[in-house]
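Peer 1: can't give you the sequence, but here's the structure:
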């Protein structure tokens, strides 16, 4: 059973950004040495009202950053997420991907 939902490379060639329902985690890999970080902005639709960001800020092409969360399980619960690049933690967002939905409970 596939548990990952990933931003397609053809829409976001700057890195890899996936949500893995097996462990409730985002997996990010920055693929371009441009001084910007890869960021995933997410919102949980699980009744908790939670949202946040996961940052790969330690440079390009050096392995994945994993951000673990504990979302509420439920067959209709999901996270909506987008990948983007950013100059610093609070800089301007650029190269914003289309939004994706990843189900929290593996299907």
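Peer 2: Right, received. Where do you want to start? The shown structure was predicted, so the numbers you read here are calculated from the model rather than taken from an experiment.
Peer 1: CA only for contacts and neighbour counts going forward, please
Peer 2: OK.
Peer 1: ok, now which ones touch the residue nearest to the spatial centre of the chain?
Peer 2: Taking C-alpha atoms, centre = their mean, the centroid of the chain lies closest to residue 40, which sits 3.9 Å from it. By C-alpha atoms under 8 Å, 6 or more residues apart in numbering, the contact list for residue 40 reads 17, 28, 53, 54, 55, 81, 82, 83, 84.
Peer 1: then this one, side by side with the first:
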């Protein structure tokens, strides 16, 4: 009986010390990838889009029923990297997602344009938003 009481006391002491350590130091945080997004103006007539540094993903949405497609143009500074993400399936039906592999730790820009066809002329151009490919 004595051993059981002593063992319970030891377990209670360890539990109390552990609880105190958590209160003082806080629970152990898990490292998580920082996801940074750089977005164009919402509800602009040419469309809207975002670049996500985690995974180098881009989303673009056509929000105007004008027969044009919304295209996100991505440029990476200090390189010849240029990418496009097209939302060509009509307006007001959500985002189109594209996954790119771009050079990390570089300045970049995203601009949404309204284009007549895949290779046609740009009819409208949105503001250029600058960011960093590594989420700075």
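Peer 2: All right, it came through fine. Note that the coordinates shown come from a computational prediction; the quantities given were computed from them, not determined experimentally.
Peer 1: Please list only the buried members of the contacts of residue 40 of the first structure.
Peer 2: 17, 28, 54, 55, 81, 82, 83, 84 (16 or more other C-alpha atoms under 10 Å).
Peer 1: The second structure: which residue goes with the third one?
Peer 2: Applying TM-score structural alignment, one finds that residue 54 of the first structure aligns to residue 85 in the second structure.
Peer 1: quick one: secondary structure of its match?
Peer 2: Classification of residue 85 of the second structure using DSSP: H, G, I helix; E, B strand; the rest coil returns strand.
Peer 1: Give me the nearest residue to it, chain neighbours excluded.
Peer 2: The shortest distance from residue 85 of the second structure to any non-neighbouring residue, by C-alpha to C-alpha, 6 or more residues apart in numbering, is to residue 72 (5.1 Å).
Peer 1: where's that neighbour relative to residue 118 of the second structure, distance?
Peer 2: 12 Å (C-alpha to C-alpha, to the nearest Å).
Peer 1: okay, and the common contacts of those two?
Peer 2: With C-alpha under 8 Å, 6+ apart as the test, residue 72 of the second structure and residue 118 both reach residue 86.
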